[in-house]
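Following is a predicted model, sequence given first.
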Amino acid sequence: MASSLYQEQDYYRGVYEAHPKEHFSPFRRDYARVIHSASFRRLQGKTQIFPCSESEFFRNRLTHSLEVAQIAKSIATGLNSRFSLDIDTDLVETAALCHDIGHPPFGHNGEKALHAKMLEFGGFEGNAQALRLLAKTEKKIFEGEGPIHSGKDNRFGLNLTYRTLAAILKYDKEIPSYIISSSGYPIKGYYLSEKMLVEKIKQHVLAGYSEGVLVGKKFKTIECSIMDLADDIAYSTYDIEDAFKGGFLDPLSMLNTEHKLLKKVQQQAELDGIIVSISDIQSVLRSIFEGIIDFDAKFTDIYQQAKKLANSSYLRTKFTSNLVHYCISNVELDCDKNCPVLSSVHLSPKVRKQVEILKLFVYFTVISAPKMNVVRYQGREIISTLFDILIASQFETSLLPEDVGEIFYAYHLDDQANRARTISDFIASMTDRYAIELYSRFTSSSAQSIFKPV
């Protein structure tokens, strides 16, 4: 991988833009566009694990994305140094900032609720929505006489470079336009509406390589691989810190977890292709506290150290810092000599097991906790009701904001797929609080101000 990872066609955009006084790279321009976009700002009001209304301490989608970006940049910088590469850190950061930008309010439960409403129109999936948002629905650039004109979609979203769009394309799979499934789990991939875009992305990024370069493998760039790994590292570390602060977990409860819960973690890990034993899980849960808790001390001292870790901001910060540094230090490179662009990164087997175990442990102990189930039910109810109300308004006076209505009514009444997708786009763009407020205005008997914009 001594040659450059980038070529001229990587910098092309859907709509040509002339920048005669360019002071920074096309990838840095993409970074700036994401930072200044409304969708990126709204991430501050979207749930990560704990509802945004609970406390300013807990991470939201925005702070999580910033942390993923920093981890991703650290990984890229380390790889550049170790292997004499030229991975563009602006591009890696932009991909990380965008990795959750398509997620709806109320986390993955909001995603499932929208998916259920969109089954006959291609479903809903956060990664597919991220690509659609960046390349189409974010309000910056369109061609022609209007965003939608004479049935043609003229929107180009932020008009990012093809290489930047490639860096957020995690799943090289077209989602069926009609989904026959009651599982409730979204299909990971991209929508049919972005199929031609994905083909253009591949044409530009793989220009100059042989036609058979994708035989036997999926399209996923090295920057996307770094972003994906950074997300896993963030999930497996910072979510534990939030769980400590929220009182859902503490070190001693983790070290003395019931066997049936450990069995759940083991079974799910095996479904994900990772073979671990119960003792492996227990060993990981113990090892993450090394250097902070002295397990050779008396029980009373261990108890005090564990309690202090759960309650001390200084120790929690040290704890997560140690975990993140340990993971970044164990990143390995899989070089694709035939197509360096499609090289990938992964954690060493030992550390990968640790990351997967911690992710699953948090899922079963925190995300699936009864208190969180109440929040999940509320989120599903709000999104489902909003969708039903807004889609039904096409036969009456519109309840949509003017800019959304402009898109919605530009499609013919018979084009239910695009009309439903427009409603889905609108709901997915909402913050938790906005969705709750709009739901309340539609369903509450108490008076609401008509002067507050929709």
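Structure received.

can we go C-alpha only for contacts and neighbour counts from here?
OK.

what number of residues lie near C327?
Look at C327: counted by other C-alpha atoms under 10 Å, it has 23 neighbours.

Kindly report the same for V404.
14.

before we move on, which element is it in?
Following DSSP states H and E, the helix or strand that holds V404 is helix 402-408.

That helix packs against which elements?
Applying 3 or more C-alpha pairs under 8 Å, 6 or more residues apart in numbering; DSSP states H and E, we find helix 402-408 packed against helix 416-428.

Go through the helix it packs on and flag the buried ones.
The neighbour-count check on helix 416-428 (16 or more other C-alpha atoms under 10 Å) flags N418, R419, A420, R421, T422, I423, S424, D425, F426, I427, A428 as buried.

now stretch 299-313
I302, Y303, Q305, A306, K308, L309, A310, N311.

Contacts made by it with the rest, please.
Residues outside stretch 299-313 that contact it (C-alpha atoms under 8 Å, 6 or more residues apart in numbering): F244, K245, D250, P251, L252, I292, I293, D294, F295, L315, R316.

Pasting the second one now:
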Amino acid sequence: MNAPYACHPDASRGRLHPERMSTFRSPWQRDRDRIIHSSAFRRLKHKTQVFVEHDGEAYRGDYFRTRLTHTIEVAQVARTIAAALGLNTDLAETVALAHDLGHPPFGHTGEDALAALMAPYGGFDHNAQALRIVTRLERHYADFDGLNLTWEALEGIAKHNGPVTGPLPYALAEVNAEWDLELHTNASAEAQVAAVADDVAYNHHDLHDGLRAELFTEDDLAELPVVGPAFAEVDRLYPGLDPTRRRYEALRRVFGVMVEDVIAVAQNRLAGLQPQSAQDIRDMDGPIIRFSKPLYQNIKAIKSFLFARMYRAPSVVVERGNVTAMLNDLFPLFLRDPGQMPDHWSRIARDAVDETQCARIVLDYVAGMTDRFAIAEHQRLFGHG
């Protein structure tokens, strides 16, 4: 039984294009399934988080997270937290599964490059692009473009990181003009869970991937809050443990600390504030789902370490420069000569009414590329990877 402050499927605001209810699935189970079966979701397999994929090998092995494996991990964490808090697990999972659909190739480096290239044309934001994908670019259904997700799913994609203020990226403005997502309010508790689950997942797996990539060692982590004590506890309980098992045991404790903290904080805040509806959650002054202040400070220290030792490691910086150069080659070429894109894309780009519309079509094409396809296209068009 879901709590009164949870989103309830019977009270969903529905879909932009009305459909008959499914016989066997709730609206959010149906949303979840449409996301899983989408082309954009499949492409996450070959979009990377930090390390760039070359010929099917991300950095130096196939154990590193991709956007797809990251998304699956986020969905697992979201289900766990949502269930513990009496929230709707299907909606939390739906938002978690969709949260990275709009990411371009080459992780955050690709997003930074495309944001700069799109600055004259309305900007680029991966959350806004995810909305564009699920409302426009997926074209498999006879009655509508996109996936025709429920209002609650679209709201969660748009503002799981909090209310959206200031100038809107054009893709978000376009969707919001068609169906008001109430961007000035908080998202549902389920969408907030998906956002925190994202933080939990990437803080955990970036430590793991950084160790595997040998960008730092377990000894380097000894002084980090949460992480150092986790390794110390494993050493106390399992002296002389195999190094690989030691790493897993310690990092799963880090994972557990974060999840348990989020649940405890939310339970305390919910008990104190006594929200009686999902709208009460939206109307609150700030998120209900978040880390405690002490753990938040500890996570900031972990993130600072990862920024210095992983995201800005010399080898990663070199790769960032390489892939930024690729996108800086590809985007202007397609904008200048749309005929270099596949027939469907070149046709609609040629029909664009102005350069801004053409740039947005080029963006949809480039942002949809996987790492390996972008590298292959650059090789084809420029003769070097």
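Looks like it came in fine. A quick note: this is a predicted structure, and the numbers were derived from the prediction, not measured.

So after superposing, what's the score?
Superposed pair, TM-score by TM-score structural alignment, normalised by the length of the second structure: 0.86. Supporting alignment: 363 aligned residues with a C-alpha RMSD of 2.7 Å.

Would you show me how to pick out the buried ones of the contacts of stretch 299-313 of the first structure in PyMOL?
A single PyMOL command selects the buried members of the contacts of stretch 299-313 of the first structure (16+ other C-alpha under 10 Å):
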select buried, resi 244+245+250+251+252+292+293+315+316
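
Reformat the buried residues of stretch 299-313 of the first structure as TSV; add secondary structure and distance to I383 of the first structure.
Putting these into TSV (DSSP: H, G, I helix; E, B strand; the rest coil; distance: C-alpha to C-alpha, whole Å) gives the following:
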residue	secondary structure	distance to I383 of the first structure
I302	helix	45
Y303	helix	43
Q305	helix	43
A306	helix	40
K308	helix	40
L309	helix	38
A310	helix	35
N311	helix	35
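
Out of those, which is nearest to D239 of the first structure?
Nearest to D239 of the first structure among those is A310, at 13.0 Å by C-alpha to C-alpha.

what secondary structure does the alignment partner in the first structure of V318 of the second structure sit in?
In the first structure, V318 of the second structure lines up with V374, judged by TM-score structural alignment. At V374 of the first structure the chain is in helix, as set by DSSP: H, G, I helix; E, B strand; the rest coil.

Next: H346 of the first structure.
The three-state label given to H346 of the first structure by three-state DSSP is strand.

Spatially nearest residue to the aligned partner of it in the second structure, not counting backbone neighbours?
Under the alignment (TM-score structural alignment), H346 of the first structure pairs with R290 of the second structure. Leaving aside its chain neighbours, R290 of the second structure sits nearest to V262 (5.7 Å; criterion: C-alpha to C-alpha, 6 or more residues apart in numbering).

Sort out which residues of the helix or strand that contains that neighbour are buried, please.
According to DSSP H and E, V262 of the second structure maps onto helix 243-273. Neighbour counts over helix 243-273 of the second structure (16+ other C-alpha under 10 Å) mark 246-247, 249-255, 257-259, 261-267, 270 as buried.

same thing with stretch 253-273 of the first structure?
Per 16+ other C-alpha under 10 Å, stretch 253-273 of the first structure contains these buried residues: L262, V265, Q266, Q267, A269.

Over to stretch 336-351 of the second structure?
Buried residues in stretch 336-351 of the second structure, counting neighbours by 16+ other C-alpha under 10 Å, are found at P338, G339, M341, W345, S346, A349, R350.

who's in contact with it?
Residues outside stretch 336-351 of the second structure that contact it (C-alpha under 8 Å, 6+ apart): L333, F334, Q357, C358, I361, V362, Y365.

what's the neighbour count on the aligned partner of the second one in the first structure?
For F334 of the second structure, the aligned position in the first structure is L390, judged by TM-score structural alignment. Summarising burial for L390 of the first structure: neighbours were counted as other C-alpha under 10 Å, giving 17.

how about the nearest residue to L390 of the first structure, chain neighbours excluded?
Closest residue to L390 of the first structure apart from its sequence neighbours, by C-alpha to C-alpha, 6+ apart: L399 at 6.5 Å.
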